[in-house]
Structure formats: structure tokens, C-alpha cells
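Colleague: have a look; sequence and predicted model below, questions after that.
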Amino acid sequence: MGWGYDRWVKVFGACALDCPDGCSWEVTVEGGVAVGMRGAKAHPVTRGALCVKVNRYLEQVNAADRIRYPMRRVGRKGEGRFERIEWDEALGEIAERLGGIVEEYGGEAIWPFPGTGNLGYIQGTEGFPVRRFFNVLGASLHDPTICSAAGSAGLKYTLGTAGGMDPEDFAHSGLVLLWGTNPLTSGHHIWKFIQDSGAYTVAIDPVRSRTAERCDEHLAPLPGTDAALALGLMNVIVTRGAHDAGYLAEKTVGWYEFRSRIMEFTPDRVAGITGLPVERIVELGERIARTRPTAIRASQGIQRHAGGGMALRTMACLPAVTGDWAIRGGGLHYSTSGHYQLDVPSLARFDLLPNPVRTLSQTRVGAGLLEASDPPVKALFVIAANPVGSNPEQRAVIEGLSREDLFTVVLEHFPTDTVDYADIVLPSTMQPEHTDFVAAYGNLYLAWNEKAVEPPGECLSTTETFRRLARRMGLTEPALYESDEDLLRTVLRGYDIDRLRTEGFLKIEPRPVPIEKINFISPLAERAGHDPLPGYTPPGDPGTGLILISAAPHYFLNTTFGSNPELRRRTGESRITIHPDDAAARDIAEGTPVLVANARGSFEAIAEVSDRVRPGVAATTKGRWAKFTNGATVNATIAERDSDFAGGAVFHDNRVEITPR
């Protein structure tokens, strides 16, 4: 893509950060330097607008603290002291250490740890292409459980797919439930389609977020009780005879049995579970009963508790009871990833594994590093991830990374908290510096990212890093040396890659939802040891104190941008919001420095006393770096414990006590 004068050109790009919108952008390059970036106006979702974070992306690319050269640790682990070394020296040391570990302990002693810092399918997204390298070594498998696993599993039990409605169809909704999501902070483009519809909007969230303040109505249930609320709303609908009997007879399995489950959750019972007034539950149930179509937007935060998978499984039943799955503008949207038919198996090449190997959970880093045996983890390869800043049980993560017998390599852009524990740090390219594509999980568009500029210093793409490392280790498997172009054509087999590259983005055809019929009774769930019927699983933290929610901040994205001076200034110091009643009981006033603690750990914050949270709940934000917050963040208090389905994380199933300090 290029036009204008000889001196400058515009290049299609795509945001690969962990956001549902997967925006398409245009980079203006002058004299080989990226001098401007804006959202692509022609993209039907981006519509020319990026977010407050990505508007500063070129500033991030050119930041003074960016890692530009390979480095070796010279201080103790955690000190963050390094010396610059040559690539040849870095690759040689890595090759020697990995080779020795494979020989002494076997390949499973190596843990490749890709994260979601880059959602490009070639340079990021769970490390599919570089998995080839680790498969040849026989390394342990990495299970990406930390983000959306529980909710996706729950939806598959009900719908046969985690893919839901087309988010652009929110423009045709009559009623929109924004359930446990704050799109004006995390994925704001869907708000435009909601506005286009003129629909009545209801925010269901324990916190009165930016989005909740813009909605027509806000309900604040206790965290982790969403499935009970969904059952209560269905109870109101069925009791009033507003269910779609025809749709239920033709398109569902197990309606009779599920109806009995629904009738157990009367508004009175649900009020006791959720902490909501009975009349509010009844009013919303009646509104859903008389409004067609109703659409639900739920995002990852809603499933980060003990019953998170069941919550999504049950919520997906609501549009079936009303028949809204059959109406444009009705249904549920959680993630569109289930609609893409990308050839990931050919990209990852798990057939290269010499033998079946063990799987290690992304959510359980501390346990994996401290407790895994036969063999123990002897090498950790972190790619586009920051487990010290992003994982539960921060103290255990740090303890594991502090092991002197653990060889840790980190591919990174910036000196994160995790980098401080690395033995070798390798500089990697950022989005304008390599070619890739993004498959948005908040819409149905593939977006192309063309290399626009050369990387600074000695930064290499992730794929090129592993091609060089494979060569240094003397590995002969031809798949390890395929070019990025070959990898792109492999994973995009079945899509028009030339059109995608020329036009910058391409809308895919969605798969049917449900795949066949709505499964109120799921034999698949039963075989996995779960209740065959959708239901309600209570929160799992039995402790006392306040329930702590740690949602996304407006100016950070996970821990990305955590070192950006301007975005840190806008975010301000670490704060925790508590209700006036809870503050008074603890002798806490507005602005009081407090300690937030439980048996797992603690962090410091400044109290904000506000009715933005309901009594019994406290709220803070994630994404801060420990090195900027006296060595600990909210993740110090969060349990390294699995949710109900697929080993998901439980960030919002967390009880703490808050005291003045």
C-alpha cells in the first residue's frame, strides 16, 4: 500500500496487542522512519480510531528503554543487571545450555512459555511457529490457560463452539447486556455498533465502570454469581411464558431437564446469592422477555473465578430460551476465535514431537517451576510474556524464577519484571518491523501487518531468532528453516492471502452458532466430570474480608505500556476503591495509604472511597510493574488455583483485608 510523494509511503499494519478489536492501522514512513500512525478509516470496525494506549505506539517503538541488543545477566537474579553481548555469543550459550539439559534430563525439562503480548500468528499467538523448534527438542507443552480457557470450554459445552454472534450485529439489537465487561476501556469499537442500534443498554458489573456510567441501567451483583443471575432471569422469562417454545423444541437438546434446573432459581433465591434486590432481577427478566432481539457481550474477566466456565455455559442458554440465537442482533459474543479456520496444526507441527510429553499450565508458573519433577524444569524460554507481572501468586513465581539452577531466556522489548530474572535477554522486533497478520477475537476480520521499517539496534523477529538458534544447535529438520512467507501461506491456507495483503483486511465467513443444537444436556461435560446441565458454581475463595476485583486499567494493556512514562503518569499511583460503609468500618478515609493483604501476599495502594463499588467488594487495576510498586502488585494476593473448566485462572476469586499503613 503506497501513494503520495516519493519521499513517503503508507503501509498497512495491524495491532497485535491482547485486545479483542485487532485494529487495522496505517503507518506513514518517511525516509525509512515511521513518522505517523492512525487507524484505518476503511476498516468497518476500526473506523479510523485507535485507543488511548495504541495512539502512543510509535512512542513505545522508539522508547529510550527499549531492549536493542542481546544481554547476559551479571548480577543476582532479580537485580536486573546485564552486560551487552553479541548475537553469536548469546546463541552459542543458549545452544550449549539447552543441549546439555536435553542430554541430562530430556527435552521435557525445557518449558517454552509464550504469552499474549503479541497476537500475531507468525511472531506471537501462543508461539505456534516456534513450537516447531521445541517439538524437535521434545520440550514440555505449554497450556495457555491464563486468558479465556474456562469460558471457551463452557461455551463449547453449550454451543459446540466458543465462537458467538458477529459483533457488528449489535447494531441490530433491541436490548444489550454488557455483562462483566468494560468495552470503553478494553475494546471500545463494539460501542459504536451498540450506539448505532439505539438499544437499551444494561451493564452487569460489580463495579460502576466507564461503560456502566454510559449505560441506561447498572446492576452490581457479587463477583462470581453471574450464572445464578442468568438462571434467575430465565426463571422470570419462563414463569411468564415468554420462552420460545418452537425454538426450544426444534433447536435444543434437554430442554425439559434444564427447565427444571431453571425453576430452582427463583428471583428470591437469586437475590440472596447475588446481593441484588429481587425487584431489579424481575424487572430485567421482564425486559428481556418483551424485547427482541437481546444481545449479550461478555469478556474474559467474567470467567476468572471458580465457576467461570459454568458462568459462560449458563449465560449462553439465555438467548436459547428466548429464541434470540435465531435472530440477527441476538445471541452472545465472548470471542470470535472459534470462527476462524486457520491451519494451526500445520503451523505448530506437533507431529515433530518424538514422544508424547507432559503439559505445563501457564496459570501455574510457581508450581511448575518449584514442584515439577521427573524431570524438573531446568530451562524456561519466555516469549512475549511477563509472568512476574501477569501471573497469580506473584511470590511463588518470583521464587521459581530465582532458582540458580534454572536457565531462563527472555525475548522482550522492554526490561520487565520478568527480564530481571533472565540469564539471557534477546531483543525482538515490534509490529512495524516485521510481517504478520492478526485474527481479531472481537470481530470477524483478518488484518494484515506489512513490515514498514527496519528494527533498531540488533532486534530480530521471533521466527528469525529460532531459525538461527536451530542452526546453531545443528538441528536438521527442514520445517525449522521455513521463511515467514512460507509460514503465512501455511496457516492462511484456504484464505485469499494476496487479497488480504493488498487490501489490508478481510472479513471471514462465520461458522454456524450453535454448531448443531443448543446442548442443555452435555454428554461431553459429563464425561469430563462436570454437571451435565448448566447451573451455578459458587466462588471458590472461602476466606473472609472483601472480594477484590482487579480489572483492566484505561491506559495499560495487561503489563504492556507499564513502563511508558506518559501512560504511567495518566494512570497514577496504585489505588483501591472501597465502598464508604467498608471504609468506615476500617477507619479508612479518601487518600489513606493502605495495605491490601491475605495469606498469599500483599501490596500497597491508596484508598479511593466511593460507591462505584458495592459493599463487600473492592476494586483495583492490573498491569503495573512490581519494580514501580515497592516490589509487589495485586497478583501477590491472587491464588494459583484452577477454575472449574480447562484450568482457567481465578483472578477475581480473591478475598483480602485492607488496613491503613
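Modeller: Received it, and whenever you're ready, just let me know what you need. Numbers count the residues shown, from 1 in each chain.
Colleague: contacts and neighbour counts: CA atoms only from here.
Modeller: Noted.
Colleague: so how far is stretch 218-229 from its chain's centroid?
Modeller: In terms of CA atoms, centre = their mean, to the nearest Å, the gap separating the centre of stretch 218-229 from the centre of its chain is 21 Å.
Colleague: contact partners of that stretch?
Modeller: Residues from elsewhere that reach stretch 218-229, judged by CA atoms under 8 Å, 6 or more residues apart in numbering: 202-208, 212, 265, 270, 273-276, 280-281, 302-303, 305-308, 310-312, 314-315, 535-539, 547, 549, 614, 617, 652-653.
Colleague: now restrict those residues to buried residues only.
Modeller: Buried positions within the contacts of stretch 218-229, assessed by neighbour count (16 or more other CA atoms under 10 Å), are 202-208, 212, 265, 270, 273-276, 281, 302-303, 305-308, 310-312, 314-315, 535-539, 547, 549, 614, 617, 652-653.
Colleague: rewinding a little: filter the contacts of stretch 218-229 down to the ones in strands?
Modeller: Using DSSP state E, the members of the contacts of stretch 218-229 that fall in strands are 202, 203, 204, 547, 549, 617.
Colleague: now for those residues: which two are most distant?
Modeller: Of all pairs drawn from the ones in strands among the contacts of stretch 218-229, the widest gap by CA to CA lies between 202 and 547 and measures 22.7 Å.
Colleague: what about the longest strand in this structure?
Modeller: In the chain, assigned by DSSP E, the strand with the most residues is strand 601-609.
Colleague: what about residue 509, how many neighbours?
Modeller: By the criterion of other CA atoms under 10 Å, residue 509 has 12 neighbours.
Colleague: next: residue 444.
Modeller: Using other CA under 10 Å: residue 444 sits among 25 other residues.
Colleague: also residue 293?
Modeller: Residues lying near residue 293 (other CA under 10 Å) number 25.
Colleague: please tell me how far it sits from residue 160.
Modeller: Using CA to CA, to the nearest Å, one obtains 22 Å as the distance from residue 293 to residue 160.
Colleague: the contacts of stretch 218-229 in helices, which ones?
Modeller: 212, 270, 273, 274, 280, 281, 308, 310, 311, 312, 314, 315 (DSSP state H).
Colleague: which of those lies closest to residue 73?
Modeller: Distance to residue 73, by CA to CA, is smallest for residue 308 among those, at 39.9 Å.
Colleague: wait, isn't that closest one in contact with residue 302?
Modeller: Yes: look at residue 308 against residue 302 with CA atoms under 8 Å: they come within range, at 6.7 Å.
Colleague: in addition, the following structure is provided for comparison:
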Amino acid sequence: MRLAPGADLPVEVLERPDFPVNRGALCGKGRSAPALLARDVRLTGPLLRDRPGGPLRSAGWPEALDRVAAGLARVRAEHGPDAVGVFGGGGLTNEKAYLLGKFARVVLGTANIDYNGRFCMSSAAAAHRRAFGLDRGLPFPLADVPHTGCLILVGGNPAETMPPAIRYLRELRENGGKLIVVDPRRTRTAELADLHLQPRPGGDLALALGLLHLVIADGLVDQAFVAERTSGFERAREAAMAHWPDRVERITGVPAHRLREAAGLFGRAATGMVLTARGPEQQSKGTDTVGAWIDLCLATGKAGRPYSGYGCLTGQGNGQGGREHGQKADQLPGYRSIEDPAAREHVAAVWGVPAGSLPGPGKSAYELLDGLGRPGGVRALLLAGSNPAVSAPNAGHVTERLRALDLLVVADLVLSETARLADVVLPVTQWAEETGTTTNLEGRVILRRRAVDPPEGVRSELWVLRELAARLGVPDGFPADGFPVEAERVFDELRRASAGGDADYAGIDYARIAAEDGVFWPCPAPDHPGTPRLFLDRFATPDGRARFAAVTHRPAGEEPDAAYPLYLTTGRVLAQYQSGAQTRRVAELNSAAPGPYVELHPRLAARLGIADGEPVAVTSRRGRAVAPARVTEAIRPDTVFMPFHWAGAGRANSLTNPALDPVSRMPEFKLCAVRVEPLRSQQAGAEPAGADAGAQSAGSDTVGVDAAGSQPPGADAAGSEQAREETAA
């Protein structure tokens, strides 16, 4: 038994070295997660704001839910159902994600539901479906990775973002396989590579096309595979031949001889994989970029075969399952299209409503946030499991839109920066306090059982949605048995709703998941073995063939110029996670990564007169961020890097560009044009529009005292934590 630091109760941490994914290993974030169970860290009761701009105060659940239901009903009556929106998260269990989608479409009748996973894997998902007819993060188990001949990892740093998985890369090299890492920074993962390609941000598409050009020119195309199992190669070949090595070197900064080395390693290997992460995906051309890397796999016959294929590394705990069952604006459970009449009929029958009553597709995540409070946009928002005041691109602008809402309701376990803006805050259960399933990057559905009781004033989102549905006139269709039965009942309905869809869970139940250490979808029947490896016989397209993408390089949504001469790229660090709303409340993690920084090359630092550790200002067309300089040769001289986990003055997403991919609607987090200056050279008042919002705490004045003069439960710790962050920044 291990006692969570500062917690009220012990938490049993079981090591399962036989579990087939992490083999018993935990990263620091997982190991320290029990600290979030402490009462002085998390919310323990609902909070309400009685007037705009007034403080949050403690309230009981009946009052809080009545306020939410009345507000949602009022906005819907006055402005129509699409004026009410729902914004979810990729950390919610499958059960919560499913019920949130059902609540939006059946109870609220709104088209406007999306989730923060749109900021995570949507470009890879779009490219995967375009090429293969089906999207699953990995079409093979992680255990296959060490057995491939050559692996190209593009824009990912699992040594810091998912440390237990790094052993697979080490085993790959121990087995004689080659590892190629593509990243503008020399990360801890890149240090493991046989070959590190260091392109300019935004150069991934040209780089992939350059490698495809060389594979074709050097006669490394698997002609039999291309003829028998693919379509569209000729158009893709024509596009690739316009990206000869010297041209690609000029675009990417990667020397032509290194391109040739990489093409030879991958093209001549008997088996091979390409894995992408946020680097190539979080771009305004992310879908085409991933498509080009898939083309490289198809041309060399490295897809639909053992120990070969394209895959995507997920960025959130349930990034895969969270998008499969209804949180995305254009999807229904089972990965069904909301515009498919047959899909609508099937899901409506499970829900017991007419298919015609289901809304059509709504706005994607950033478009939804950008329209908050505007005419024709969402005026009341229910938000669960996300913190867009820190995590959204152009975050200063998004914070202003959140403030413009008639009603903002946030369900979370801590008083995040977004929760501080809310009219109603609902404290909800977290990992150890709830039963539910998640789906990992392999498509393996995993069961997580409740280990401890939540504090008395905390409820599950499943309970919250049921209570709100009843208040809004839909008393049926939402489970009422209480934990853990309600979660299993929701999952059983999810199975029926997903049956026959791409992500078919019909043959999966709680007992089977527990007995088999997870079950891979698609699994259409109880006697079906599940599908650990996709596409071995055919791809999921109508004709069974994988489709090449004929794509060409194009510039990013924003390129450096005289006013903003540098690239900014953003990412994660080992000891923090996503918006930091949870990890910034864990002392062990804060001691390892106490605040934001700006990483820049020594040559750039010398040219700008910046010393290591000196505060610098990074400015884009959208805002400004301030953080200490970290001078390192691990980054390109034309590029600076900031982690995005912090609020306040060091908020990296005050700078980022919301330019959207035309297919996936993914914002361009991974690059924008900035200038960097020593803070001492900055003059007061010289900030661009939006910088004021970026430099301020999101709602730092919104937590007050209740009528009795005491802080709301959980708010004191959250407030002091925020104050410490602002002081540090």
C-alpha cells in the first residue's frame, strides 16, 4: 500500500509486469497521481457564481444542477438548440464520452459537440481513414515494434511523453532494427536513434515526399504489393518526383545525403513502420503530411503485413476511445458518420428516438470555441475534462470568448484556469474513484475498476448527466443504479450502439476485458477473438485496396518574415501533462519541471544578446509570452521551443496559430512565426492585441469566499497554486 502524499486514504498500487502494454512500468506522472486524491488539492463540492464578475461560492448539488438546467433551458428556448454546446475531453472514459454525446444530441438536441481530441490526433485519423478506410492509432500491438526492420518516428518524443513505451524502441535496436527520428529538436528520443533528421518546423510533408522520391528513383518500390493491394500510385509518384533531394534540402534544411541514407535504410529493410505524433499532425497541412508518410509505407510494401505499417501515437489517456463514440462533431458511436442515414437509424433505435430528431454535424473544436458568445454561436457551454483557457491555440482570444458566454459550466476535479471562468463548477470523480473503460493506442479496450470512494461532495459525470437529463425533461435513457453498475450499463448500451460500425465493441464486455487483459476492436461478437492486427488480408476500403494520397508540399499557415523571423514550436516535458491543470498540483512533478522556458540555440542567443536563464519575451501576431531562456544546441538556430503546460505569462498557446487543416480541422499548434527579445529590451505597452489576456491569469479574481467567510472546498489550494504560478512566471 502506498499513501498518496497529502491524501486522506491509502491507495494500493499494483505492479503488473505481465500486462502486455506497459509491463508494469509507470512514468512519474502515473506514479505520483495518487497525490491528486488529496482533499486539499481537488474540488470537493459544487461552486456557483451569483453575478457576473462575482466570486465563486460553495453550493449544494441540487442548487447547482437546478442552476445549470435552468440556464441551458433558457438559452435553448431563446436562441435555439445549437446555441447550447458541449466540449469534452480525450481523458474521459468511453462510458463518459458516449453518454456526453448522447446527452448533447438527445437531451439538448444540439449539433455543437466536439472535444479536445480534435487538437490531438484528428489529422492522423483523417489520413488513416482516407488511406485505409479505418482509423485506429496502431493497426498492430506495441509488442510488434521491436521486431520491425526499420522504424521512422516523426515528430514524437515518447521518452518524455510516454516513457514506458520507450523500451520498445530500445528492444528494436537490440534486435538489430534501425531507428530514424524526425524532429527539429534533439530530444531524449532522438538521442536513441541511428539517424536523426532535423527539419525546419513545417518541413515534414516535403521530407516525406523527398524520401518517396528517392525510394522510387532507387528502384525500392514493391511493385507486386502496389499492383495487388493499392490504388492511385501513379498520381502519387508524379507528385513525389517533383520533390528531388536538392529541393527538399532547401525546404527542410536536411542535407540531401541524410535523405538518401534514410531512404536506403527504410526502403531496403525487409519490414518497416512509420509512427507519427503531434509534430507532423498539428499543422494546417497535417492530413496531407500524414498521407505522404503513409504513401512511403505503401510504396515499399510496408503495410498490411506482419511487423509493418503506419501508426499514430496517441496524446491523451483515452485519445482513441474518446473519438470513437460520439464526442466529435461529425461522428456517432462506433465511429459512424453522423451524415450516414443508416448510421443515424441504427443509433437512434438504440437511443429510442426518431432518426430525424438527431442533429447533423456541428462545428469543430476551435470553430466552436471561436464562436462562443457571438451571434449564431454557442451561448451556453457544458465543458468536461478540458482546459481550453490554457490548451487551445490563440488562448488569449479563446479566454475572451469563454468570458463572453451567457453560461459556462465546467465539470472537473480541480479548479482549472477554465473552471475559474465558470458560472457553475461541478466536482467530478477521477481515475481511482470510478469504474470505466478506456481504449489505448493499439485499439485495446481496457477496464479500470474503482479503487477508492470519492469525497462526499463529488459525483461522476454519468450521475451528473442523468440528473441534468431528468431536469430537462428526459428522465429515461440514462442509468440510475449508481457506481459501478451505472458504468457497466452504459458500456452495454455503447456495445449495442457501436455494433456494425467501424469501431465495433459488440463482442466486448467487462468480464471478458478483465479475463483477457483487454480486447482489441473490432470485435463484433462474444465468440470473436478481437483484432490485434488490422489489414493483413485486406484494407477496410470498399475494394480492399489502400489508397495513395497524391499530395505536394505547401507552406505553413504562417511563415517567418522580417517582423517575426523565427519559428516557434511547442510540446510537452517529462514531468508535466497537457494543460498542467492536474500535474501542476503535484509537488514532485513541480520540483522536476517548475515552470515554462524558451529553448533556443547558442548562435541565436548570442545574436540576440540573451544569456542562459535570462527572462525573454516571445511575441507572435496573437500575443506574448515571457519565460526564462534555456540555451541548448539541441534545437535548430532558426527555431525556438516552448512547453505548453503553464498558464499566466508563460502560456505558450498565447502565441500559437489557429490556422486549420482543411480536412481534419486541426489547428496549427506546431509552428508559427515569432520574434524573441530579452525582457530588458521590452518597453511597456508594446504588446500586440491579445497579449494582455495571455499575460494574465485566466480568471485569477474569480475565487472568493462564501457567505460564511470560508473558501469553497478545494478552492484555497487551487487559488494559492495559481498565485504561485503567476509569481514564478
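Modeller: It's in. Please read all numbers here as calculations on a predicted model, not as lab measurements.
Colleague: can you pull the TM-score for these?
Modeller: Their TM-score after superposition, calculated using TM-score structural alignment, normalised by the length of the first structure, is reported as 0.87; 610 aligned residues with a CA RMSD of 2.7 Å.
Colleague: before we move on, back to that, and the ones in helices among the contacts of stretch 218-229 of the first structure, which two are the farthest apart?
Modeller: Using CA to CA, those reach their maximum pairwise distance at 212 and 310, which is 24.1 Å.
Colleague: could I get the full set of strands for the stretch 551-661 of the first structure?
Modeller: Secondary structure of the stretch 551-661 of the first structure (DSSP state E, counting those that start in this stretch): strands at 575-578, 593-598, 601-609, 617-621, 655-660.
Colleague: ok, the stretch 101-250 of the first structure next?
Modeller: Taking DSSP E, counting those that start in this stretch as the criterion, the stretch 101-250 of the first structure carries its strands at 110-114, 141-143, 175-179, 200-204, 217-219.
Colleague: before we move on, the earlier item: on average, how far is the longest strand of the first structure from the matching bit in the second structure?
Modeller: Once the two models are superposed, strand 601-609 of the first structure sits on average 0.8 Å from its counterpart in the second structure (mean CA distance after the TM-score superposition for the first structure).
Colleague: so that strand corresponds to what in the second structure?
Modeller: Following TM-score structural alignment, the partner segment of strand 601-609 of the first structure in the second structure covers residues 623-631.
Colleague: residue 402 of the second structure: neighbour count?
Modeller: Residue 402 of the second structure has 24 nearby residues by other CA under 10 Å.
Colleague: against residue 598 of the second structure, how distant is the most centrally placed residue in the second structure?
Modeller: Centroid check for the second structure by CA atoms, centre = their mean gives residue 120 as the closest residue, at 3.2 Å. Remark: distance between residue 120 of the second structure and residue 598 of the second structure (CA to CA) = 23 Å.
Colleague: same question, residue 216 of the second structure
Modeller: Plainly put, residue 216 of the second structure is 40 Å away from residue 598 of the second structure if you go by CA to CA.
Colleague: of those two, which one has the most company?
Modeller: Set side by side, residue 216 of the second structure and residue 598 give different neighbour counts by other CA under 10 Å, the larger being at residue 598 (27 against 20).
Colleague: map that one across to the first structure for me.
Modeller: Taking TM-score structural alignment as the criterion, the aligned counterpart of residue 598 of the second structure in the first structure is residue 576.
Colleague: what residues are up against that match?
Modeller: The contact partners of residue 576 of the first structure, by CA under 8 Å, 6+ apart, come to 605, 606, 607, 608, 618, 619, 620, 621.
Colleague: just the strands of the stretch 551-661 of the first structure: most buried one?
Modeller: With neighbours defined as mean count of other CA atoms under 10 Å, these peak in mean count at strand 575-578, which reaches a mean of 24.
Colleague: quick one: average offset of that strand versus the second structure, please.
Modeller: Aligned to the second structure and superposed, strand 575-578 of the first structure gives a mean residue distance of 0.8 Å (mean CA distance after the TM-score superposition for the first structure).
Colleague: related to what we said a few turns ago, what residue in the first structure is paired with the residue nearest to the centre of the second structure?
Modeller: Counting by TM-score structural alignment, the partner of residue 120 of the second structure is residue 147.
Colleague: next: residue 573 of the second structure.
Modeller: Taking TM-score structural alignment, residue 573 of the second structure has residue 553 as its aligned residue in the first structure.
Colleague: wait, that match sits on residue 575?
Modeller: No: with contacts counted by CA under 8 Å, residue 553 of the first structure stays clear of residue 575, the gap being 10.9 Å.
Colleague: what's the angle between the longest helix belonging to the second structure and strand 84-88?
Modeller: Of all the elements of type helix in the second structure, the one with the most residues (DSSP H) is helix 61-79. Direction vectors for helix 61-79 of the second structure and strand 84-88, defined by axes from the mean of the first three to the mean of the last three CA atoms, to 10 degrees, enclose an angle of 130 degrees.
Colleague: enumerate every residue touching the equivalent of residue 301 of the second structure over in the first structure.
Modeller: Using TM-score structural alignment, the equivalent of residue 301 of the second structure in the first structure is residue 323. Contacts here follow CA under 8 Å, 6+ apart; on that basis residue 323 of the first structure touches 243, 244, 247, 248.
Colleague: rewinding a little: mean shift between the longest helix of the second structure and the first structure?
Modeller: So helix 61-79 of the second structure averages 1.4 Å relative to the first structure (mean CA distance after the TM-score superposition for the first structure).
Colleague: which parts of the stretch 451-600 of the second structure are strands?
Modeller: Listed from the start of the chain, the stretch 451-600 of the second structure has strands (DSSP E, counting those that start in this stretch) covering 519-520, 546-547, 566-571, 598-600.
Colleague: where do the contact lists of residue 553 and residue 575 of the first structure overlap?
Modeller: Counting by CA under 8 Å, 6+ apart, the contacts common to residue 553 of the first structure and residue 575 are residue 621.
Colleague: gap between stretch 344-362 of the first structure and the chain center?
Modeller: Distance, stretch centre to chain centre, for stretch 344-362 of the first structure: 22 Å (CA atoms, centre = their mean).
Colleague: which residue in the first structure lines up with residue 656 of the second structure?
Modeller: With TM-score structural alignment as the criterion, residue 656 of the second structure pairs with residue 638.
Colleague: contacting residues for the match of residue 573 of the second structure?
Modeller: With CA under 8 Å, 6+ apart as the criterion, the residues that contact residue 553 of the first structure are 185, 571, 621, 622, 623.
Colleague: ok, residue 107 of the second structure to residue 100 of the second structure distance?
Modeller: With the distance defined as CA to CA, residue 107 of the second structure ends up 10 Å from residue 100 of the second structure.
Colleague: and the gap between residue 232 of the second structure and residue 206 of the second structure?
Modeller: Residue 232 of the second structure is 19 Å from residue 206 of the second structure, where distance means CA to CA.
Colleague: compare the two and say which one has the larger neighbour count.
Modeller: Residue environment comparison for residue 232 of the second structure versus residue 206 gives the larger neighbour count to residue 206, 28 against 15, counting by other CA under 10 Å.
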